[in-house]
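Participant: Sequence first, predicted coordinates after that:
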Amino acid sequence: MAADSTGYFVFSLDTELATGFFDLDKERAALFSPDGSRERWSIRSLLDLMDEFDIRATWAITGHIFYRECEKCPVCPVKEWKGKYRSYDEAYDTNHPLWYGADVVEEIQRRRRHEIGFHGYTHRVFTPETMSTQEAEFEITEWMRVASRVGIEGKSVIFPRDKMGHLDLFSRHGFTSYRSEANLSIWIRNRFFGSYLKTLDHILGITTPPLYSLKGLPRTPDGMIDITESMHLKGFNWGVERILDSVNLHRLRLRRAVRGIHKAAEQKKIIHLWAHPWEFQTEKDMDKMRYIFEAVSEEQTSGRLQSITMSALAEKAEQPL
């Protein structure tokens, strides 16, 4: 079968627990459960749905949560948080379940269908302005070190907070793909009414998320393949979402995503959806994902679409079309 004979569904998950908010004490306290139990429920529930519908995903995991407890590493970036953020007291010399997630990694690996990719070692932003080459090298090699302890060789990169940088280093270390942000329309970027148009579009499904052709995927000079996002599944006004949830119209706002899935299958294109696992906090949220995965499953059964990880898609892009 030729690599471009079907469409492709890519689903990537920025998996961080509390490390994604290490420098945002107030937001972290408001968003996460005290003991990490809700976040683990979210991850297990997503994995169960993926098993049910034969979905493969790229779980981009922050290196720090590979640990089971603080190991007081010789070079410890967490020490730099002391006196700046409460996260130091929560993470250093503890086994706090919001900062240590070896059990999460084990659960994802146990399902035997998913990819585990890079999402920073500490979730620092990777732009050249915020991180030196030496610091980036440390983040990459430390992530590779802790990942290798459980047999993981990273191939895909999802940058913390979607801020890209130091791609040449990733290529040098054997990574083959990364996720970049989609170019938003001028209307959605408008500071006055863009958010309202975006909300309306999600509900009515007026437009389709950006789709990409396999042969047209951009590459860096070193050959890394850019698997650009199509849509952040939870990039929606949460107030409006709660209202829709309360009147059992929770699936309504995903019409745009489902329309994109069917169009990707029809046109043999790529659709790349993404989210953070912690964003799925209720049974209604899981039913939204069931709605998404039902659409993918329907197209997979018809033979028009494949669910695929980022690294596997990068391999497809290297094949003759």
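Facilitator: Right, received. Where do you want to start?
Participant: From now on I want contacts and neighbour counts done on CA atoms only, so please keep to that.
Facilitator: Noted.
Participant: Now do the helices in this protein.
Facilitator: Ranges of helices in the chain, per DSSP state H, are 25-31, 37-53, 87-91, 102-110, 133-148, 167-172, 186-189, 194-204, 238-246, 255-267, 283-302, 310-318.
Participant: Look up how far R110 lies from I270.
Facilitator: To R110, I270 is 27 Å away according to Cα to Cα, to the nearest Å.
Participant: more crowded one of the two?
Facilitator: I270 (32 against 10; other Cα atoms under 10 Å).
Participant: Specify the strand with the largest residue count in this protein.
Facilitator: Counting residues, the longest strand found in the chain (DSSP state E) is strand 7-15.
Participant: Can you tell me how far the residue nearest to the spatial centre of the chain is from L200?
Facilitator: For the chain, the residue nearest the mean C-alpha position is L13 (2.5 Å; Cα atoms, centre = their mean). The gap separating L13 from L200 is 25 Å, by Cα to Cα.
Participant: Then V296?
Facilitator: Counting by Cα to Cα, the gap from V296 to L200 is 23 Å.
Participant: Neighbour count: these two, which is higher?
Facilitator: Set V296 next to L200 and count neighbours by other Cα under 10 Å: V296 wins out with 25 against 14.
Participant: Go ahead and confirm the more buried one touches L305.
Facilitator: Yes. Counting by Cα atoms under 8 Å, L305 is a contact partner of V296 at 7.3 Å.
Participant: here comes the other one, which I'd like you to weigh against the first:
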Amino acid sequence: MVISLDAELGWGFHDLEPLPTARVEAGRRGWETMLELCEEYEVPATWAVVGHLMLESCDGVHADHPAPEGWFDRERGAWRDREDLRYCPELVRAILESDVDHELASHSFSHALFGRPETDREFAAAELERSVELAGEWGQTVDSFIYPRNDVGHRDVLAEYGVGAYRGRSPTPDGIRGLLDSTVRARSMLVEPRVDEHGLVNVPASLFLFGFEGPARTVAESVWNDPMVVLARRGIDDAADGDGVFHMWLHPNNLTLERDDERMRTILSYLARRRAETDLTVETMVDAARRVAVLEGVDGTATGVDGRATANPHRRVAELGDGD
């Protein structure tokens, strides 16, 4: 089992119009709730944090950052006085000080969309460089990366800056299509992490836990059960009984209502029960990547400052040719 969270507060929406106000304002609440639930059920997770959130303050100008024109306009303008959306060092600290051994991963510095044409290599490199620098100031390494909006690109830049793993796209679509695909076809949601041509370990997503929302969710819950809970339980069972990884993911800002909290409590409670009954394990992305590196025949796995695997063994996999 792998669970990853895209922790972004306002940065997940700063380039959007109109803003999804409920989600923008729910970021801190959802972050705290997920930390509490992970501690209650002793579930480690990969928290991919937008680097800017690690700052105590900034001028909003970022003059040396090669972002496209207008990229920081909302921070400089409408959100100039919304520090609660732009920074949260106390929430980052809460991840690191948790009794659960979470992984602090990167979600870029300013939620840059790596797969877009306007994100050139210089912009991507600056996003990674600043994220790595900030992590170092917190005594951490950046071993895993989660692409904002799952917009995969510039994987060579990840490798260059020492990242060892990333979350690849899910083979199953989100929303109603994904629900039907998994339910009607009884399709397995297990994935198999693989070393790619850049020496990075791709830990694909299996299920976005908030891909079935709005009126359809309300109707489904009124006549059946929460469909995402049903799918999550099925994936957990598959992981407990089969061979592969079930990788669930969400944003803390998805938890906007009490029923969202209950969804996550139900899923994590079921996970804890199945873990107690079987040999099911819960890994962070870097743990899964390290295991893949070992299985691929990489010797001498290096560890970072916190004892986790660094990108070096994954690079060596690329040099050896996918384990040959």
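Facilitator: Structure's in. What do you need? These numbers come from a predicted model, not from an experiment.
Participant: Which position in structure 2 pairs with the residue nearest to the centre of structure 1?
Facilitator: L13 of structure 1 maps onto L5 in structure 2 when the alignment is built from TM-score structural alignment.
Participant: what's the span of stretch 307-321 of structure 1 from first residue to last?
Facilitator: Its first and final residues considered, stretch 307-321 of structure 1 spans 19 Å by Cα to Cα.
Participant: what sits up against that stretch?
Facilitator: 2-4, 8-12, 54-58, 114-115, 155-156, 176-178, 214-215, 217, 225, 227, 296, 300 (Cα atoms under 8 Å, 6 or more residues apart in numbering).
Participant: Quick one, which of these are buried?
Facilitator: Buried by 16 or more other Cα atoms under 10 Å: 3-4, 8-12, 55-58, 114-115, 155-156, 176-178, 214, 225, 227, 296, 300, out of the contacts of stretch 307-321 of structure 1.
Participant: For the equivalent of F236 of structure 1 over in structure 2, give its distance to T218 of structure 2.
Facilitator: For F236 of structure 1, the aligned residue in structure 2 is F212 (criterion: TM-score structural alignment). For F212 of structure 2, the distance to T218 of structure 2 equals 10 Å [Cα to Cα].
Participant: If you count surrounding residues, which of those two has more?
Facilitator: F212 (20 against 14).
Participant: list the contacts for the more buried one?
Facilitator: Contacts of F212 of structure 2 by Cα under 8 Å, 6+ apart are D174, G175, I176, L179, P227, M228.
Participant: so which of the helices of structure 1 is the most packed in?
Facilitator: helix 255-267 (a mean of 21; mean count of other Cα atoms under 10 Å).
Participant: Find me the equivalent region of it in structure 2.
Facilitator: Aligned by TM-score structural alignment, helix 255-267 of structure 1 falls on residues 230-242 of structure 2.
Participant: T266 of structure 2 maps to what in structure 1?
Facilitator: Under TM-score structural alignment, T266 of structure 2 pairs with Y291 in structure 1.
Participant: who are the neighbours in contact with that match?
Facilitator: R251, V258.
Participant: about what we covered before: and the contacts of stretch 307-321 of structure 1, which of them are in strands?
Facilitator: Y8, F9, V10, F11, S12, T58, E115, S156, S177, Y178, I225.
Participant: Stretch 15-31 of structure 1: end-to-end distance?
Facilitator: End-to-end distance (Cα to Cα), stretch 15-31 of structure 1: 14 Å.
Participant: Kindly report the same for stretch 180-189 of structure 2.
Facilitator: 13 Å.
Participant: Stretch 46-63 of structure 2 now?
Facilitator: End-to-end distance of stretch 46-63 of structure 2 (Cα to Cα): 31 Å.
Participant: Thank you, goodbye.
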